[in-house]
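In: Sequence first, then the predicted structure:
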Amino acid sequence: METIIPITGKVNYQITLDPGVWIFDDRKVELDTYFQRTEEQDNELEKYTKSISKHWDREIMEGAVFPPTLKSERKFEKQRLLEGSFGIPFKSFLLNAEPHDNAKTLLIKHAAGESEMPLSEALELILGFSKEGKPLKDDGPVHVYYGDGSNQQTPITGVKQFIIK
């Protein structure tokens, strides 16, 4: 099974996706809870600012020494990564490829055939890359979930390529 997935077609930059490194990406989301979220979503810049502010406040109050609570938080985070199911929004990858102005659809080539959708819907896709702490080796390297979660129980599996048309 190939673990690298290309984005090709009507794009300025043909890029490749490597799901093996996404576990370290801050954009990852927990699939177990992502589709139950409320529609209110914070601005990404606001989230980043709040997290940096919180870290800065902690460092000012407690110094650069890691208090016991921070150690237990790290242990919990490590455990979460080893047992969780994760995905990553497709939007940033699609935007980085810079689709041409005349591009209208996304074609997903996968083990069961092909699926096509408008680019506007493709911006909402979530690419699942981990289930219960393990990479998706058998039917992966990624599972494609619609942004509304309508195919949460039956995602598109065995993805081989994304083609912008």
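Out: The structure has been received and is ready for your questions.

In: CA only for contacts and neighbour counts going forward, please
Out: OK.

In: In this structure Ile15 contacts Pro99, no?
Out: No. Using CA atoms under 8 Å as the test, Ile15 is too far from Pro99 to be in contact (11.5 Å).

In: Go through the longest helix along the chain and flag the buried ones.
Out: Determined from DSSP state H, the single longest helix within the chain is helix 44-62. Of all the residues in helix 44-62, not one is buried under the rule 16 or more other CA atoms under 10 Å.

In: Just to be sure, Gln41 is in a helix?
Out: No. Per DSSP: H, G, I helix; E, B strand; the rest coil, Gln41 lies outside any helix segment and is coil.

In: Put this next to the previous one:
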Amino acid sequence: MEKIIHISGKVKFTITLDPGVWIFDDRRIDLNTYFDNEEANTDELEEYTKAASKHWDREIMEGATLPPTLKSEKRFEKVKVLTGTFGVPFLPFLKNAEPEDDAAEILIQCQDEEVVLPICEAENIILGFSKNGKPLNEDGPVYIYYKDGSNKDNPIKYVKEFKIL
């Protein structure tokens, strides 16, 4: 099975995706918790102000606390990477390919089927690349999840290529 996926078609740049290196990507999303959390549309400044205020109040009442040691944080991250289920957003890759102005759809070529999505919906997909700490070798190399979680139990599998139409 091919582990490399291409974004081609009506794009300025053909992009080659290698899901094997995404475990080191800072954009990775923990899919075990992502669909459970509802994203709230809040004002970032208001959120920051509340967090800073809470922190300031705690320091006045309790005194400063030292951060956890770097060693324990690294150990926690290592365990999380070795056992987690992760994905990355598709949008940055789509932007890097720079679809042409007349591009309207994206064709997702799979082993046994083809899925066509409007390009505006393709911006809201997540590419799952690992499950329980293991790469998706059997039916991968990536799973496609919709950001709203509507297909989290039955993602699109056996993805071979993305073609912009």
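Out: Right, received. Where do you want to start? Small disclaimer: the values here were computed from a predicted structure and weren't measured.

In: before we move on, the earlier item: what sits up against the longest helix of the first structure?
Out: With contact meaning CA atoms under 8 Å, 6 or more residues apart in numbering, helix 44-62 of the first structure is reached by no other residue.

In: Can you list the buried residues in whatever helix or strand comes next after it?
Out: Where DSSP states H and E defines the elements, the next helix or strand beyond helix 44-62 of the first structure is helix 68-83. Neighbour-count burial for helix 68-83 of the first structure flags Leu81 (criterion: 16+ other CA under 10 Å).

In: ok, the residue nearest the centre of the second structure to Ile144 of the second structure distance?
Out: Centroid check for the second structure by CA atoms, centre = their mean gives Val88 as the closest residue, at 2.0 Å. The gap separating Val88 of the second structure from Ile144 of the second structure is 10 Å, by CA to CA, to the nearest Å.

In: Identify the contacts common to those two.
Out: Ile126, Leu127, Gly128.

In: Highest neighbour count among those residues?
Out: Highest neighbour count within those, by other CA atoms under 10 Å: Gly128, with 29 neighbours.

In: I'd say it and Ile144 touch.
Out: Yes. Checked against CA under 8 Å, the pair Gly128 of the second structure and Ile144 is within contact range at 6.2 Å.

In: tell me which element Lys50 of the second structure is part of?
Out: Here Lys50 of the second structure sits within helix 44-62, counting by DSSP H and E.

In: okay, now Tyr145 of the second structure: neighbour count?
Out: 24.

In: how about it, secondary structure?
Out: Going by three-state DSSP, the secondary structure assigned to Tyr145 of the second structure is strand.

In: Isn't it up against Val159?
Out: No. Using CA under 8 Å, Tyr145 of the second structure is not in contact with Val159; the gap is 11.8 Å.

In: how close does His55 of the first structure get to Met61 of the first structure?
Out: Distance of His55 of the first structure to Met61 of the first structure, given as CA to CA: 10 Å.

In: typo on my end, Glu77 of the first structure
Out: Taken as CA to CA, the span from Glu77 of the first structure to Met61 of the first structure is 23 Å.

In: residue at max distance from the center of the second structure?
Out: Relative to the chain centroid, the second structure (CA atoms, centre = their mean) has Met61 farthest, 39.1 Å.

In: Quick one: map it onto the first structure.
Out: Using TM-score structural alignment as the criterion, Met61 of the second structure has no counterpart in the first structure.

In: OK, contacts around Met61 of the second structure?
Out: So Met61 of the second structure contacts nothing (CA under 8 Å, 6+ apart).

In: circling back: looking at the shared contacts of Val88 and Ile144 of the second structure, which are in strands?
Out: With DSSP state E as the criterion, strands contain Ile126, Leu127, Gly128 from among these.

In: Just to check, the first one is in contact with Lys147?
Out: Yes. Between Ile126 of the second structure and Lys147 there is a contact at 6.3 Å, judged by CA under 8 Å.
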